[in-house]
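Chemist: Got a sequence here, can you model it:
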Amino acid sequence: MSNKKNKEFTSLYMPVHAQFERFCKARAYGQMDFKDMMQETIAIAFEKFETLQSHEVFLRFLFGISIRVLSNANQKIREEKWPANLDYASSGKNTAEHNLEIQELYKALEKLPDMQREALILFEISGFSIKEIAGIQSSSEDAVKQRLSRGRKELLELLSEKSNPIQTVEL
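Modeler: Now for the predicted structure:
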């Protein structure tokens, strides 16, 4: 039974690995090492695999677990630590400017409320539909749309402040 469970779990996990990794990198940034978050999530998901009602929702199952893993880690450790080795989403561009932009985006995302941040990451980075996000966050589609709208607006303000700092001139 264990070998069958292992094969079934692996067959579901391998096609969604890259998408799950991108989600974890974005969501855990500045709070927890994303690899630790992924490993803990996979271990829990494997233990609870029998409770999965449908294989179609496997990625949402992983996302839900990873969100709880991060929440539990944040409750235990309240001090913020930036990872020493920043590993950004693989986009093919490895310029210092691009890495700086990603770092600024992640810093700005971190300042958003949790639900807004999760909705933006799930929608914009992971490519989930509003309906799927509503299922993951246990809320209505209208609430997700509102979180996305408010999150984008606040994110734009945060990033605009960074790129256009107010300069004072003494006369």
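Chemist: from here on, contacts and neighbour counts on C-alpha atoms
Modeler: Will do.
Chemist: Next up, the contacts around the residue nearest in space to the middle of the chain.
Modeler: The residue lying closest to the centre of the chain (CA atoms, centre = their mean) is Arg27, at 2.7 Å. By CA atoms under 8 Å, 6 or more residues apart in numbering, Arg27 lies in contact with Arg117, Glu118, Ile121.
Chemist: Mind listing what's buried along the helix or strand hosting it?
Modeler: Assigned by DSSP states H and E, Arg27 belongs to helix 17-28. For helix 17-28, burial by neighbour count (16 or more other CA atoms under 10 Å) applies to Phe20, Glu21, Arg22, Phe23, Cys24, Lys25, Ala26, Arg27, Ala28.
Chemist: let's see this one next to it:
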Amino acid sequence: MTLQAPQSEPTDKTFVDELEAMIPQMRAFARSLCRNKDLADDIVQDACLKAWAARERFISGAPMRPWLFRIIRNLHTGHQRKAWRASSLAPEDAETTLTTPGAQEWTCDFQVMQDALRHLPEKQREALITVLAAGFSYEEAAGIIGCSEGTVKSRVSRGREALVALMTKTPGKPSESRIKLQAAPANPLEELLAIHLSGAIPPETELPARAA
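Modeler: Alright, predicted model coming up:
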């Protein structure tokens, strides 16, 4: 995706350069939220257009990533609302409660984490991606998501437990691609989620299949 800026406007050129540099992270964030490659790409394109239209309101020198992620999040929320209205489903119907078993050694690979992430409740997945993967503080994440800092902390905590539970239940023997993790999975989970968001291993990439 290439954006054209008037060459006579160095401020606009700088803005476009920064925006284009953020597109890979924007695309990964959008894909993590909506789990649909084509829809995510459409959302990123719309986000770029909205950001460009609002460039005069952007404070020069301020971090661009939280601002762009907030635009993506708002666009995704708007799409969800349209989908819910079309299917007559209430947003809260998608919420589920998951608990994690006690401390235990468990093994997973990147694909297992991605599969589990897709099955998390929307709000928990969003909080995990924003805080653990993107690295935003709870305060910054609250501004992006549009809720209180305490709510973000709660969703991250519950989301982490739910993700561990889902990954622990995954059947199959460990493959060469698996990463061994212990019962306190915060740091390994953050690493896996960060890889997921960075695009180093795209969502559509298939890792070696697990042994039967």
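Chemist: Next step: the contacts of Arg27 of structure 1 restricted to strands.
Modeler: Within the contacts of Arg27 of structure 1, no residue falls in strands by DSSP state E.
Chemist: can you put the residues you listed in TSV and add distance to Ile77 of structure 1 and neighbour count?
Modeler: Formatted as TSV, those follow (distance: CA to CA, whole Å; neighbours: other CA atoms under 10 Å):
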residue	distance to Ile77 of structure 1	neighbour count
Arg117	19	23
Glu118	20	25
Ile121	23	21
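Chemist: Tell me the residue in structure 2 aligned with Tyr29 of structure 1.
Modeler: Tyr29 of structure 1 maps onto Arg35 in structure 2 when the alignment is built from TM-score structural alignment.
Chemist: Just give me the neighbour total for that match.
Modeler: 15 (other CA atoms under 10 Å).
Chemist: so who does it touch?
Modeler: Arg118.
Chemist: Just the terminal-to-terminal distance for stretch 143-151 of structure 2.
Modeler: The straight-line separation of the ends of stretch 143-151 of structure 2 (CA to CA, to the nearest Å) is 12 Å.
Chemist: corresponding residues in structure 1 for that stretch?
Modeler: Against structure 1, stretch 143-151 of structure 2 falls on residues 135-143 (TM-score structural alignment).
Chemist: Pull out the buried positions in the matching stretch.
Modeler: Gly135, Ile136, Gln137, Glu141, Ala143.
Chemist: so the first one, which of the three states?
Modeler: Following DSSP: H, G, I helix; E, B strand; the rest coil, we place Gly135 of structure 1 in the helix state.
Chemist: how close does it get to Ile67 of structure 1?
Modeler: Using CA to CA, Gly135 of structure 1 is found at 13 Å from Ile67 of structure 1.
Chemist: got the residue ranges for the strands in structure 2?
Modeler: Using DSSP E, strands in structure 2 cover 106-108, 179-181.
Chemist: Reformat those strands as a markdown table; add distance to Leu120 of structure 2 and mean neighbour count.
Modeler: Formatted as a markdown table, these follow (distance: least, CA to CA, whole Å; neighbours: other CA atoms under 10 Å):
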| stretch | distance to Leu120 of structure 2 | mean neighbour count |
| --- | --- | --- |
| strand 106-108 | 16 | 18 |
| strand 179-181 | 20 | 14 |
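Chemist: Share the number of residues neighbouring the counterpart of Pro113 of structure 1 in structure 2, please.
Modeler: Pro113 of structure 1 maps onto Pro121 of structure 2 when the alignment is built from TM-score structural alignment. Neighbour count for Pro121 of structure 2, taken as other CA under 10 Å: 20.
Chemist: Distance of Pro121 of structure 2 relative to Asn187 of structure 2?
Modeler: From Pro121 of structure 2 to Asn187 of structure 2 the distance is 21 Å (CA to CA).
Chemist: Lovely, talk soon.
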